[in-house]
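S.K.: Structural data only, the sequence is not supplied:
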């Protein structure tokens, strides 16, 4: 069930939602992105043989920095005072992919879904950027919100079968 678009005013114009009257609540969001690559590329990263250094450490820092810059990247997004940003970067050699999971938290008046999605996406883009000289046909996909807590809309969690 979809509710009305909150970023469109009665005249049909884009606007930033006024959250002044909303209560400050604890909010949390988790997201993920996948980077699919050749087994040789993944092995090179995991074994630390990449000439550019620690790919996962760089991607983790990039994701954290991106979460903090989300309002500069996504129009109409509120600047947020994040209290936690965490990225888990999990190689899955059996599937020839890297799974990136992000967590963003704060106490505030609006949710952190976009920050979690941005963190996972930019970490994936960083892995691609660092490895494109080795493999240009990597695929970034599966970017999605896994869970969100807090706020008026309550708790959402995907069914991860």
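M.R.: It's in. Only a predicted model underlies this, so the values are computations on that prediction, with no experimental measurement involved.

S.K.: Could you use CA atoms for every contact and neighbour count after this?
M.R.: Will do.

S.K.: Residue 55 reaches residue 45, doesn't it?
M.R.: Yes: between residue 55 and residue 45 there is a contact under CA atoms under 8 Å: 6.5 Å.

S.K.: so what does the longest helix seen in the chain touch, helix or strand wise?
M.R.: In the chain, taking DSSP state H as the definition, the longest helix is helix 113-131. Contact here means 3 or more CA pairs under 8 Å, 6 or more residues apart in numbering; DSSP states H and E; on that basis helix 113-131 packs against strand 25-36, helix 55-68, helix 70-73, strand 84-92, strand 97-108, strand 139-149.

S.K.: will you turn these into CSV that also has distance to residue 126?
M.R.: Converted to CSV, the helices and strands packed on helix 113-131 look like this (distance: least, CA to CA, whole Å):
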stretch, distance to residue 126
strand 25-36, 10
helix 55-68, 5
helix 70-73, 16
strand 84-92, 12
strand 97-108, 11
strand 139-149, 11
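
S.K.: Nearest residue to residue 46 in space, ignoring adjacent ones along the chain?
M.R.: Closest residue in space to residue 46, ignoring its immediate chain neighbours: residue 91 at 7.5 Å, by CA to CA, 6 or more residues apart in numbering.

S.K.: So what's the residue count around that neighbour?
M.R.: Residues lying near residue 91 (other CA atoms under 10 Å) number 19.

S.K.: any idea how far it is from residue 31?
M.R.: The gap separating residue 91 from residue 31 is 16 Å, by CA to CA, to the nearest Å.

S.K.: now residue 139
M.R.: 18 Å.

S.K.: Any chance you could list what contacts stretch 49-62?
M.R.: 44-45, 48, 87-89, 119, 122-124, 126-127, 130 (CA atoms under 8 Å, 6 or more residues apart in numbering).

S.K.: ugh, wrong one, stretch 120-133
M.R.: Outside stretch 120-133, the residues touching it (CA under 8 Å, 6+ apart) are 31-35, 41, 52, 55-56, 58-63, 66, 87, 100-102, 138, 140, 143.

S.K.: and here's the other structure:
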């Protein structure tokens, strides 16, 4: 099968889980990023730790880590993986009233962790929305993307902003 062909389908076009039995174990890492744009009231409440439901970023961090670990239960053809690291960090941008979430996932294994990083960042952002929606529903989640990955047969990847 060529490198530009989809490999989640068999010869009959049926969806299948990719067989990684013969792939070598390598160190793999993926970093995904996404953003949630909020109102001034929500931004100040998150930054000040005054959201009534509790610690928004702490809860979102745990939700993102848990989501990365549970990815094969959400995405049908993902392999169950023994992750060696899953972390979620946040960057608050007061000038744009935006919170960026960054999820980093690592392992030594036979398949990549891009989906785990993307799932982690998505659920972290959804958790921020859930915890803040009582203040205002005027929030927008977007820009979820893979920033970089390393390891595996396809090698390293870094997103180039000018090509997006």
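M.R.: On my side now, so go ahead. Note that the structure is a prediction, hence the values are computed from the model and not measured.

S.K.: For ChimeraX, what selects the buried ones among the contacts of stretch 49-62 of the first structure?
M.R.: To isolate the buried subset of those in ChimeraX, counting by 16 or more other CA atoms under 10 Å, use the following:
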select :45,87,89,119,122,123,124,126,127,130
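
S.K.: sorry, back to before: buried ones among the contacts of stretch 120-133 of the first structure?
M.R.: Buried members of those, scored by 16+ other CA under 10 Å, are 31-35, 41, 55-56, 59-63, 66, 87, 100-102, 138, 140, 143.

S.K.: Just tell me the aligned range of the host helix or strand of residue 44 of the second structure in the first structure.
M.R.: Per DSSP states H and E, residue 44 of the second structure falls inside helix 40-48. Using TM-score structural alignment, helix 40-48 of the second structure lines up with residues 39-47 of the first structure.

S.K.: from the chain's centre, how far out does that stretch sit?
M.R.: With CA atoms, centre = their mean, to the nearest Å as the basis, stretch 39-47 of the first structure stands 23 Å off its chain's centre.

S.K.: Could you do stretch 61-71 of the second structure as well?
M.R.: For stretch 61-71 of the second structure, the distance to the chain centre is 9 Å (CA atoms, centre = their mean).

S.K.: How about stretch 91-110 of the first structure?
M.R.: The answer for stretch 91-110 of the first structure is 7 Å, by CA atoms, centre = their mean.

S.K.: In space, what's closest to the residue nearest to the spatial centre of the second structure - neighbours in sequence excluded?
M.R.: By CA atoms, centre = their mean, the second structure has its centre lying nearest to residue 118, at 2.4 Å. Take residue 118 of the second structure and drop its neighbours on the chain: the residue closest to it by CA to CA, 6+ apart is residue 32, 5.4 Å away.

S.K.: so who does that neighbour touch?
M.R.: Neighbours of residue 32 of the second structure in contact, by CA under 8 Å, 6+ apart: 102, 103, 104, 114, 117, 118, 121, 144, 145, 146, 147, 148.

S.K.: What separation do you get for residue 124 of the first structure and residue 146 of the first structure?
M.R.: Applying CA to CA to residue 124 of the first structure and residue 146 of the first structure gives a distance of 16 Å.

S.K.: can you check residue 80 of the first structure too?
M.R.: Taken as CA to CA, the span from residue 80 of the first structure to residue 146 of the first structure is 20 Å.

S.K.: correct me, but residue 27 of the first structure touches residue 113?
M.R.: No: counting by CA under 8 Å, residue 27 of the first structure does not reach residue 113; the two are 9.2 Å apart.

S.K.: I figured residue 72 of the second structure hits residue 82, correct?
M.R.: No: if you go by CA under 8 Å, residue 72 of the second structure and residue 82 don't touch, sitting 11.3 Å apart.

S.K.: In terms of neighbours, single out the busier of these two.
M.R.: Under the neighbour definition other CA under 10 Å, residue 72 of the second structure and residue 82 were set side by side, and residue 72 has more, 16 against 11.

S.K.: residues in contact with that one?
M.R.: 78, 79, 80.

S.K.: give me the number of residues near residue 28 of the first structure?
M.R.: Neighbours around residue 28 of the first structure, by other CA under 10 Å: 24.

S.K.: Show the contacting residues for it.
M.R.: Taking CA under 8 Å, 6+ apart as the criterion, residue 28 of the first structure is in contact with 103, 104, 105, 106, 111, 112, 113, 148, 149, 150.
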